[in-house]
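Peer 1: Below are the sequence and a predicted model; questions follow.
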Amino acid sequence: MSELSSALRILAALDPVEEAVARARAACTDLRWHNALRKRMSECRAEATVRAARSSAALEGARFPIAFVREVIAGAREVPDDLSGTQLSAAIRVAAVAQELSEKPDALRGGLAHVMSKLSLAAGAGLVPDEQLGRPRLAGEEPGDLGGLPQAPGPAEVADRIGQLDELLADPTLPGLVVAAILQGEVIALRPFVVGNGLIARALFRIQLVSAGVDPTGVGVPEAAFLSDVQGYGQAGAAYTSGADVPGWIVSCATAVEKGAGEGRTVCQAVQAGKLPKTA
C-alpha cells in the first residue's frame, strides 16, 4: 500500500468524512431505484448532462437559462458569439465527453493523462491557440482560470502529482467518492492546463462517481449543488489548495453528491411526468 493510499484511508475514516460519504451513498442508492430509470434511463441521463453542463458553465461565469442550454444541446439554438457563448460551448463539450467516458467501469484507471488531454481539447477550444490544448502547461505558462488561489505549481510538480493520482486510481479498495473528491481538488490546486481547469476538475469528479459505482445512474447533478453555493465551493477549494482543510473539502464534495442526487430525483420526476420538452 502506497503512502498516499494510506493517507487517503485515514481521511476517509474521519467521522465527518465517513458520515458525509454515507449520506451521499444513501442518496445515490435511493436515486438508483427511482421508477423513471427502469425504462427511461437514457432520457434522464440526457437531462442530467444538460444540467451538469449548464451548472459547470455558470461556475465559469457563463450563466444561461436551463431551457436555452437544452435547446443548444438539441441543435435548436446557437450560442452567442462572445466569451460567455464560448464558455458554454466548452462546458457542453466537456459534459458530453464525461457522459461518454463515465459509462465505462473504472474509466480513469490506467489512463488519467489521456482522459485529461481529451477533456482539455474539449474545454479549451476557441479560448487559446490549439497548440496549448491537450497537454499540461509548459514552463513559463500560467493558468488563465480559477483566479484567487495560491500560485499554481510548475510542470514538474504537476506531472508528479498526476502520477500520484494514477496510483490512487489503481487501488480498487479505496472509497470511490473520496478518490473523486481528491481528483477534483488536485486539478483545482494544480491547474495543469492553460485554460479549462474548472470544467476538467468537475468532469473528472463526475466520471469517477459514475464509473466507480458511487452514482451508477449518472443522473445525479453535483454540479448544480456546487452552483447553489458558489462562495462555499470556492472557499472549500481554496482550503484544499492551501492544505488548510482537506477533510472539509471531501465533506463538501460528498454533500454536493447528496444534494446532486436530489437534483437527479427532480430530473426523474420531470421525465416521468412528461414535463421536459422533446428536444431534451
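Peer 2: Everything's here; your move. Residues are numbered from 1 along each chain as shown.

Peer 1: Please make it C-alpha for all contacts and neighbour counts, starting now.
Peer 2: OK.

Peer 1: mind checking how far stretch 4-14 is from the chain centre?
Peer 2: 21 Å (Cα atoms, centre = their mean, to the nearest Å).

Peer 1: ditto for stretch 42-54
Peer 2: Distance, centroid of stretch 42-54 to centroid of chain: 13 Å (Cα atoms, centre = their mean).

Peer 1: Other residues contacting that stretch?
Peer 2: 36-37, 63-66, 69-70, 73, 88, 91-92, 94-96, 99, 217-224, 264, 267-268, 271, 280 (Cα atoms under 8 Å, 6 or more residues apart in numbering).

Peer 1: Which members of those occur in strands, if any?
Peer 2: When strands are assigned by DSSP state E, not one member of those lies inside them.

Peer 1: out of these, which are buried?
Peer 2: 36-37, 63-64, 69-70, 73, 88, 91-92, 94-96, 99, 217-224, 264, 267-268, 271, 280 (16 or more other Cα atoms under 10 Å).

Peer 1: Which helix or which strand is home to the most centrally placed residue in the chain?
Peer 2: Central residue of the chain (Cα atoms, centre = their mean): Arg202, 2.0 Å from the mean position. For Arg202, the host element (DSSP states H and E) is helix 197-211.

Peer 1: next up, a second structure to put side by side with the first:
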Amino acid sequence: MSDPLAAIARFPGVPEAVDEARQAVDRLYRHRVLRRASPAVSTESSLRGARASAAIEGVDVPLDVLRRDEAHDPLVQGALRASAEMGRLGATWRKAPRQVLARLHVVAAAGLTPQEELGRPRAFDEASDPLSLGPAPAAADTAARMEGLLGLLEQPTKAPAIVLAAVVHAELAVLRPFGTADGIVARSAERLTLVEYGLDPKSLVAVEVGHLELAYGDALRAYLSGTPEGVGAWVQHCAAAVSLGVRETTAICEAMQRG
C-alpha cells in the first residue's frame, strides 16, 4: 500500500523541522509544573489556542476578556466551544473522523450559519474566504477530496504526527467543506491529530498561537501550489507553529511555577 504522507515527510527541510518540533515537545513534557498541574496547563493552552484561532479569522479579543466571559462575537464563541469540545471527541477521531468534523462545525459555526446547515457538507460552491485564498473548490470536487482525506486518516502511515496533522489542517482550510468556520474546524482537527496520534497526548501545545505568529495565509497559499516545495513549506510552517506553541505553553508553566 502506498504511503503518500511518508513521501511528504521526506520533502527537503521537513525531517529537520519535524524533529526540532518533536524535541521541543519532549522538553515541555519534562517541565516540573506538569507533575501536578497538567490539566490546568492544558486548559490555559486551550483558551489561548481558541483566542488565536479566532484572531486568525479576523476577530482578535484579549485573553482577559475571554476569561471574564465578555466576548460575545459568534466566531469567538465558536472557537471557544470547539476548543472545549475537543476533549470529548478525541477517542472518536481515529474511528469516525467524518462524525468528529461534523460535530466541530456544529459547535464552531452556531450563530454564523443557518441551523439546518450546521455539520453538513456545503451543497453550494461558494464559501467564506477570510484569508483571501481565492474561490473554494466546487462542492462536488470538495466532496471527492474529502473522501481522499478521510481515507488518509484511516490507513496506516509511517509519517510523523506533525505531517498528518499538517495535511489534515491544510486540506480542511483550503477545501472549506462546510462553507463557514472552516478555519476553526481545520485548526481544531490539527490539534486533535497531534493529541490522538501521540505527539501531544495531554493537549498542552498551543499550536494555534504559533500559526497566528507566523505567516499563516502565505503558508497555506504555498500548500495550494501543490508542488513539493509548497507542500513542504506548509509542513515546515506547521512544525514551527508547534515549536512556538511549546514556547507559549512553557510560559504558562513558568507563570504557574512563580505562583
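Peer 2: Arrived safely. Keep in mind that what you see is a predicted model, and the values were worked out from it rather than measured.

Peer 1: thinking again about what came up before, counterpart of the residue nearest to the centre of structure 1 over in structure 2?
Peer 2: The alignment partner of Arg202 of structure 1 in structure 2, by TM-score structural alignment, is Arg187.

Peer 1: Report how many residues lie close to the closest residue to Glu78 of structure 1 other than its chain neighbours.
Peer 2: Of all residues not flanking Glu78 of structure 1 in the chain, Val72 sits nearest, at 5.9 Å (Cα to Cα, 6 or more residues apart in numbering). Val72 of structure 1 sits with 19 neighbouring residues when counted by other Cα atoms under 10 Å.

Peer 1: mind checking how far Val72 of structure 1 is from Ala95 of structure 1?
Peer 2: Computed as Cα to Cα, to the nearest Å, the Val72 of structure 1 to Ala95 of structure 1 distance reads 13 Å.

Peer 1: can you check Leu31 of structure 1 too?
Peer 2: Separation of Leu31 of structure 1 from Ala95 of structure 1 (Cα to Cα) stands at 20 Å.

Peer 1: check contacts around the closest residue in space to the match of Arg202 of structure 1 that isn't next to it in sequence.
Peer 2: In space, not counting the residues next to it along the chain, Arg187 of structure 2 is nearest to His169; the distance is 5.9 Å by Cα to Cα, 6+ apart. Contacts for His169 of structure 2 were tallied using Cα under 8 Å, 6+ apart; they are Ala186, Arg187, Ala189, Glu190.

Peer 1: per the alignment, His169 of structure 2 corresponds to what in structure 1?
Peer 2: Taking TM-score structural alignment, the alignment pairs His169 of structure 2 with Gln184 from structure 1.

Peer 1: ok, now how distant is its match from Gly198 of structure 1?
Peer 2: For Gln184 of structure 1, the distance to Gly198 of structure 1 - Cα to Cα - is 9 Å.

Peer 1: likewise Thr86 of structure 1?
Peer 2: Distance from Thr86 of structure 1 to Gly198 of structure 1, by Cα to Cα: 15 Å.

Peer 1: before we move on, what about Lys104 of structure 1?
Peer 2: 23 Å.

Peer 1: Looking at these two, which has the bigger crowd around it?
Peer 2: Gly198 (22 against 13).

Peer 1: Pretty sure Glu60 is one of the things that one touches, is it not?
Peer 2: Yes - the pair Gly198 of structure 1 / Glu60 is scored as a contact, 7.4 Å apart, by Cα atoms under 8 Å.

Peer 1: so Ser242 of structure 1 sits right up against Gly148, yeah?
Peer 2: No - applying Cα under 8 Å, one finds Ser242 of structure 1 not in contact with Gly148, separated by 11.6 Å.

Peer 1: Look at the two and report which has more neighbours.
Peer 2: Ser242 (13 against 8).

Peer 1: what sits against that one?
Peer 2: With Cα under 8 Å, 6+ apart, Ser242 of structure 1 has these contacts: Pro150.

Peer 1: The aligned residue in structure 2 for it and Ala170 of structure 2: what is the separation?
Peer 2: For Ser242 of structure 1, the aligned position in structure 2 is Ser225, judged by TM-score structural alignment. Going from Ser225 of structure 2 to Ala170 of structure 2 by Cα to Cα gives 12 Å.
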